[in-house]
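> Here is a sequence together with a model predicted from it:
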Amino acid sequence: MTDTPDYKDTLFLPQTEFPMRAGLPQREPDWLARWERLGIYDRLRAGAQGRKPFILHDGPPYANGHLHIGHALNKVLKDFITRSQQMMGRDARYVPGWDCHGLPIEWKIEEQYRAKGLDKDAVDIVDFRQECRRFAEGWVDIQREEFKRLGVTGKWDKPYLTMDYHAEAVIADEFMKLLMNGTLYQGSKPVMWSPVEKTALAEAEVEYHDKESFTVWVKFPVVSATNTPFFTPSGAGGELTEEDKAAALAKQKEPEGASVVIWTTTPWTIPSNKGVVYGADISYGLYEVIDTPEQCWAEVGERFILADKLADATFARARLTEGQWRRVADVTQAQLQGITLAHPLAGAEGGKEEWDDPRDFRAAAFVTDEEGTGFVHCAPSHGMEEYELYRDLGMLPQVITYNVNDDGRFRDGLSFFAGKAILRDTPNKKNKDNPWEGDANAAVIDKLVEVGGLLARGKIRHSYPHSWRSKAPVIYRNTPQWFAAIDKPLDDGMGTHGDTIRARALESIDRLVKWTPQTGRNRLYSMIEARPDWVLSRQRAWGVPLTCFVKTGAKPTDPDFLLQDAAVNARIKAAFEDHGADVWYTDGFKERMLDGLHDPDAYTQVFDVLDVWFDSGSTHAFVLRDREDGAPDGIADLYLEGTDQHRGWFHSSMLQACATKGRAPYRAVVTHAFTLDEKGMKMSKSLGNTIVPEEVVKQYGADILRLWVAQTDYVHDHRIGPEILKGVADSYRRLRNTMRFMLGNLDGFTDAERVAPADMPELEQWVLHRLAELDTQVRKGYAAYDFQGVFQKLFTFATTDLSAFYFDIRKDTLYCDGPNSPRRRAARTVLDLLFHRLTTWLAPVLVFTMEDVWLSRFPGDDASVHLQDFPDTPADWLNEPLVQKWAGIRAARRAVTAALEIQRRDKVIGASLEAAPVVHVRDAGVMAALKSVDFADICITSDLILTPDPIPSEAFRMPEVEGVGVVFERADGQKCQRCWKISPDVGNHKHPGTCARCNTALG
């Protein structure tokens, strides 16, 4: 017997240098360096001239620390968008930016000072601001490299910074537009204040966490009742005599007289109390204590006015049980209207008459009987509802107090409590339940006990506002601040969408902006609909100052209080353009700005700084409007940030732009939710469950992190962790193998091989149909920012339609057919069409891998997949009848391959080519479809018999493939030593051990 030749070298096996192992962590930096050398971003801009711009305006991250996973998700999503929009034919510009001013940076510099034993206030303010600037510059450089390492493209060599001189000049100019249009005013109202950071905070700078608070039930004695006694005995009717009225009034002044009881979770506000309010629709009663247990602050005979619905709970908190108190009278609304109350500390020895004036007592709409006592104590300096009540009554001068300093301590001179701190400067780690608790609450409670003003006390755990920077609780504190009036009519010629800031914002939200998801619209709308005026000022050093002057000695309500002069404003802006905002703090600046225009001595310079949200809210002006690569009309196509930015950047940008340009600065808003760990827990360093982007990149490469983003339903809370990343890496390997197969089998492909679609076998035409379908789906998905949908469709196509079906079937053709075989040429033509589409469709997601794939086929010093557009895909590739036909063929194939898999599992055969099954097909249409193709090739068997005969009982069936049964039979003949198919004709040809097909291929 003659030895059969080894035909391995005659096969057209895949040839590619594209490595099986990606080695992304080691190789990705080389691509980054290459892109920088090629200037890819700038080349795209040059090549896109004349295209319609697409502007995704970058929400500025804060320049004060390494990136966390939320940063990575955000920037990668933005990169998906800009790259896909560019490849769909737009001029997709992306200018990254940073927020550089504000408390977080100032806080870090102060910490450095404290560590060195230095006093910040002793340092020249310009020197201090320069230190803040250097700190921000350092972190901008660090974060820029971290973002670039993720493969994010953009104008990295010229980002926008809120601390650039031009940016500071524009921010000041935008502020001065408020000064000139009359929306700016100075007011004194309670704002959220951080005693730890000593500044006012915006809602966007606050996050809510559980906190333990003291609760107290405090007695406010009734000291007078005019006209009508304050109670009517239960069941009594008719008029009381004058003698009865006098007796009642006298009784009320006795120690055992009645008290109104209030409940509060902020005992420290009691010294600032100016009144008590009740509900106009609440039922009240007079209650009397008839017995007391030990350790009870109530005394027998004491009487309390309470909401009837809350009396039981109140007495329970006072340790009084049923039978130890009784309801003795109704208290009507008319009777409540005649009552005057005393402060519980009135007449206290050493009180310096701080609290001796009667307290106001009236009805208020915000009082309910859902919790507490049905009465609310009012400290208008520390609560917005109370403030607004007395503001509307015109009584603010009588009720506003200034008892709390900026460090959260009671002012000097306040009886009993001077110097007591509401919150500590640093947390007390021993007090795990309430680590920031100062000594003010305890001092107030102790004093109330001493004077007999306390009925009960306790503790409550509730959601409470905290500074997101220091993580310390905040308080409401009345301070003079600068505000933008959002309901003041504007006569600025920009009233197309409304005449006030609020009206313009609500109109923009409803009619001018597209929201993804739609719930974002509802969230921002409700926030702006209900929000108060915008607090613009901060009592800090690092930021853009409120560039205005006030008339010395004038009141904020005086018409000439603010200096409104366009010439002065122009000087200020020019000075900021040349020297930055630091110039505001240099000696003689006021004099230079007012020289020749106004008497400098007649005006006082304001030194508060702007809320940093005003800075970032103004970016539309100095980025979208002023830059050459900005938006033609100054309006972005898209803002994309986390859902927390509905109260942050989306919100401030909306208000600021509505005030200065009359509408929203964006046409669409996309929001992503929060990233949790694998168990659905919020990430926390203390829990040890944080995922750091840098570590993921070191272990897997940036493309794996990007692929995780693409597989994420980002509009809802989503998860990441070691096991999830392993799954992502597995998906990546499968996709990489698909791309490697195409590269290997396209080796040497030229246009001369190309076959027209009409001349291709049906299987290739089916693939073209799928490509045409995908082209529409991919473009729609990218346009809708549905990256998860895009990737799922492409991944399913690559792994199921291609690797598990088309490639599996055509491997034999590609490896074994002759070079001029029409079937092989058609397959290679389809591989080429697949290659151009899959590499470009996936390039916005897998930026490094698709560059590797592209360069493996099209090497060149200037080559890059990122300089390509998505190729046009002919609509006439769509062929619905063919797809329906092949749906039946694929179903029948599944039945055959499942039947053969059982034989492989049982080791009856080693490969499907050893089989020649008999396939029983009941449906005549399906039978015709199967007979029209080489179904044995489709099933990767050496032979196959189709029969309409009834399905025998021993046949294999799949429940989901109705009317198909498979009976296993072995293939007849010998194994071809070249293609391994078994055929009776093997050995009967020129070339030993070959089948007819392989003999022809060998020539």
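The structure has been received and is ready for your questions. Numbering: from 1, shown residues only.
> Please make it C-alpha for all contacts and neighbour counts, starting now.
Noted.
> which parts of the strand ranked longest in the chain are buried?
Longest strand in the chain by number of residues (criterion: DSSP state E): strand 206-225. Going by neighbour count (16 or more other CA atoms under 10 Å), the buried part of strand 206-225 is 206-207, 211-225.
> Can you tell me which helices and strands it packs against?
If contacts are counted by 3 or more CA pairs under 8 Å, 6 or more residues apart in numbering; DSSP states H and E, strand 206-225 sits against helix 242-253, strand 258-264, strand 339-341, helix 440-450, strand 454-467.
> here's the one I want to compare it with:
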Amino acid sequence: MSDESPTQDWRDTVFLPKTDFPMKAGLAQKEPAILARWEQEKLYEQLRAARAGRTRFILHDGPPYANGDLHMGHAMNKVLKDIIVRSRSLMGKDAPYIPGWDCHGLPIEWKVEEQYRKKKLDKDEVPKAQFRAECRAYADKWVGVQREQFQRLGVMGEWDDPYLTMAYEAEATIAAELLKFAESGQLYRGAKPVMWSPVEKTALADAEVEYEDITSTQIDVAFEIVESPIPELIGAHAVVWTTTPWTIPVNQALAYGPEIAYVLASMRPIPFSDDEPPAPDRKVLVAKHLIDAIEDRLLVTLTQIKRIEGSDLAGTVARHPMHHLGGFFAKPRPFLPGEFVTTDAGTGLVHMAPDHGEDDFDLCKAHGIGPVFAVTDDGKYRPDWAWLGGQGSVINPKFNAPDGPICTDLREAGALLAASADFKHSYPHSWRSKAKVIFRCTPQWFIPMDLSTAGLDRLDPALETSGVKNAKPLISSSVERSRDATVERSPSNHPTLRGIALDAIENTRWVPERSKNRIRAMVEGRPDWVISRQRAWGVPIALYVHRKSGEYLVDPAVNARIVAAFRQGGADAWFTADHQALLGPDYDLADYEPVNDILDVWFDSGSTHAFVIEARYGEGVRADLYIEGSDQHRGWFQSSLLESAGTRGRAPYDAVLTHGFALDAQGRKMSKSVGNVVDPLAIIRDNGADILRLWVASTDYFEDVRIGKEVLSGTTDMYRKLRNSFRYLLGALDGFDDAERVAPAAMPELERYILHRVALLDAELKAAVEAFEFNRYVRALTNFANDDLSAFFFDIRKDSLYCDAPGDPKRRAYRTVLDILFHALVRWAAPIIPFTAEEVWQTRFPDCGSVHLLEWPEVDAAWRDEALGEKWELLRGLRIRVTEAIEPMRRDKVVGSSLAANVAIELANPDLVAIVKSLDFAEVCIVSGLAVAEGQHDRIAIEASDRHKCGRCWRLLPEVTEDGALCGRCDKVVHG
């Protein structure tokens, strides 16, 4: 012992951690500078060079629309993609990322039209070339804006060469993919009811529609029966119920259920007062099961006259309530058997308007009744229509109201039995314009789901009977249509598109697995794919239709010229083309009509695998992973699947990951009108992108997730603890070099136990990466940093770090493990919080390049020691009990810290006693002294130590004669 004064200050002799790494992150200020350095150093290009020749992992980016600032859904999606790509790169894969944008179609076109509407201009009067140029400029502007915003999130990729669906090469490839369908016979033009937006004047795909609750007018209408094999029915009225009054003017038949029991009943209105004269009875035909509901809705009493089986209604004919108008309305309305008719609501009889319903269309078509195309593209009855011609819009609530023109005319005709504007139900709306849509039968181009590629040889009867010109042969009579889950084969053994797609679904990995059921059900039940749009901005359906036969031209040489023209001048080339030159010498333009409809944008994005993956990585290459929100089972996942199945006979992806939606803190959908939108750009501005990224990674993103101030506060706290661990490692490793390194075999048990924990964590993190479960990844990483390191390993070994001599074997072993931990943790954190990981790495190794060029840390399999792990898990459990026993004495200020406590432990388990005695458990528990003995029960006793405290290490030891003096170890370190 030295004889220095016990009051001497020994702080300068303690080896405290030293680092310039600040505890305060300041991410919002630091991240842009890090981004700038990455760009200057061409980090993405460096990474591609470093991983060249490695096994490739391709995450194909689903293209967002280029039409506005990014929202939380964008941020969540892009961050997840970046985490996946970075983690695969960390594992040594060549993981490129090609960002892309969907640039065609209504999202952009609608915004450009809004600018015209503000100026009170009609878009239809603008030359198409000018309008398309404005759409292209609008999309280009937002591509630039969104590119900067996505980069600010820390998303690393080929930002200088993204893919755009409006790029000439992309447009040429999209056209080429369409022509593959045409050449294989998987394309037809037919008239079918499709969802149609009267506001946007175009057909919509399922993915472009959202459902909102509305209140509609419901009416009950009487159709007088004029013919029937059941004599009693003649002169009676069939009652139909509908919530779309505007479809009554297009009615062509009535549907009944063959298995439903009906009644002919006497209907008497219930008088509102005793003074009201009784109304005459009327005979009506309704479903027996619905009598009570009909009486309540119509305010009538129904007295049964005769029971009638549904199957007996065959041959019954009614007339339209407006039959007196003649022409179309004077034609008989036959009763048709419909398996879809139920008694869930209504009257058990359904009015059929084949122009405006899929079931209506199919049933009427089967009986030779075709659509009449009475409603125009802006949602009005055509001017020559005998009833309400030129009026509408047909879905305007006032037009359909109980006092509107439809109900008024029906009432005057004596056919309106009831009308009320109180029926609440879900109804489809355009997700862009938010306007209600209608089912409307129009000539459109379709890709059939159940058509064999063997060939097409007869016309669609709906087109033949409706007088639509240029009808394309539809379905071979030898091909069976089916929507069964199995692959359908025609007699010539050609598979159907539905069958190929369903097979592909089975051979694809779906994450989470339950999402497979969702897309399978959608593909099983979906109708033919309507791929045409009546708009201006997009890739045209570049076909020539023979003016007399209606056949579209299939000639590979013509198609090659079309694709070449697109490559040179983009899709605009079609609208300015010398079509005779494209047709070539073998065909006369006078015989052919160019198609000017444009392609559904889902076909555009569904073709990206061709002009992104195959174009950049080789023919036949497909993506390892697609990842988007759950709504894309009916959108991009499905359109990509169908496009690839139709042209390549397989899916374009090996795996598909689905994530949920970002909701507000209360679990509500974000809405500007509600005022609950959480802006990711504001979070980045205030907190930094790493906080947002950590939130994304820590959520259970397979479900919908919530975000708000409280949630972000928790994420910030998680980040702060992780940053503190890095700061400790940097400080504790100050001056460390390889000469100090100790082999694991020569390390104390505690260090070897931590290496065992590192090996376990390594396996857990790898498994999480493979499962795309980054919430599991973050949880494992942060729990290790907080529980295994900060609260345990660092806590125990801080005495050795601060006070042992630099050459002490235990201190060297500890610092060796800290170095291993540093290299592992900074890599493992890099995919999640890339800016912070770079800051940490550059703080220690400023001249060693980016952390993102590194690979997964090397973890020696020999570190894993299950026996040692079990031993230390027992010790950790006992340590927690000791700490809990000390806490009341600290709270009561009996002891100032655990170092001032003496601990006596009795344990009933002799094996545990032996384990505790095998090492310095007082050091593990950070107490003054500890004794352990075997007893009948487990018991822990705590008392304040009466020993003196070392002035340098603050341990209470028997060798210290007075407070402030040095213990033997400290004296040796200080004086040598």
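Ah, there it is. Source: prediction; values computed, not measured.
> what's the TM-score here?
Remark: TM-score between the superposed chains equals 0.93 [TM-score structural alignment, normalised by the length of the second structure]; 935 aligned residues with a CA RMSD of 2.0 Å.
> returning to that earlier point: in JSON lines: the helices and strands packed on strand 206-225 of the first structure, plus distance to residue 52 of the first structure and mean neighbour count.
Shown next, in JSON lines, are those (distance: least, CA to CA, whole Å; neighbours: other CA atoms under 10 Å):
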{"stretch": "helix 242-253", "distance to residue 52 of the first structure": "80", "mean neighbour count": "15"}
{"stretch": "strand 258-264", "distance to residue 52 of the first structure": "59", "mean neighbour count": "24"}
{"stretch": "strand 339-341", "distance to residue 52 of the first structure": "70", "mean neighbour count": "21"}
{"stretch": "helix 440-450", "distance to residue 52 of the first structure": "62", "mean neighbour count": "18"}
{"stretch": "strand 454-467", "distance to residue 52 of the first structure": "42", "mean neighbour count": "18"}
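> Find the nearest non-adjacent residue to the alignment partner in the second structure of residue 4 of the first structure, please.
Applying TM-score structural alignment, one finds that residue 4 of the first structure aligns to residue 7 in the second structure. Spatially, and ignoring its direct neighbours in sequence, residue 7 of the second structure is nearest to residue 964 (5.8 Å; CA to CA, 6 or more residues apart in numbering).
> tell me the contacts of that neighbour?
5, 6, 7, 8, 948, 949, 950, 951, 952 (CA atoms under 8 Å, 6 or more residues apart in numbering).
> what's the distance between the fourth one and residue 798 of the second structure?
It refers to residue 8 of the second structure. Plainly put, residue 8 of the second structure is 22 Å away from residue 798 of the second structure if you go by CA to CA, to the nearest Å.
> With the second one instead?
For residue 6 of the second structure, the distance to residue 798 of the second structure equals 23 Å [CA to CA].
> Please apply the same query to residue 520 of the second structure.
57 Å.
> Which one's more surrounded, these two?
Taking other CA atoms under 10 Å, residue 520 of the second structure and residue 798 do not tie; residue 520 has more neighbours (20 against 17).
> That one against residue 505, yeah?
Yes. Counting by CA atoms under 8 Å, residue 520 of the second structure does reach residue 505; the two are 6.9 Å apart.
> re earlier: are any of the contacts of residue 964 of the second structure buried, and which?
If we count by 16+ other CA under 10 Å, these have these buried: 6, 948, 949, 950, 951, 952.
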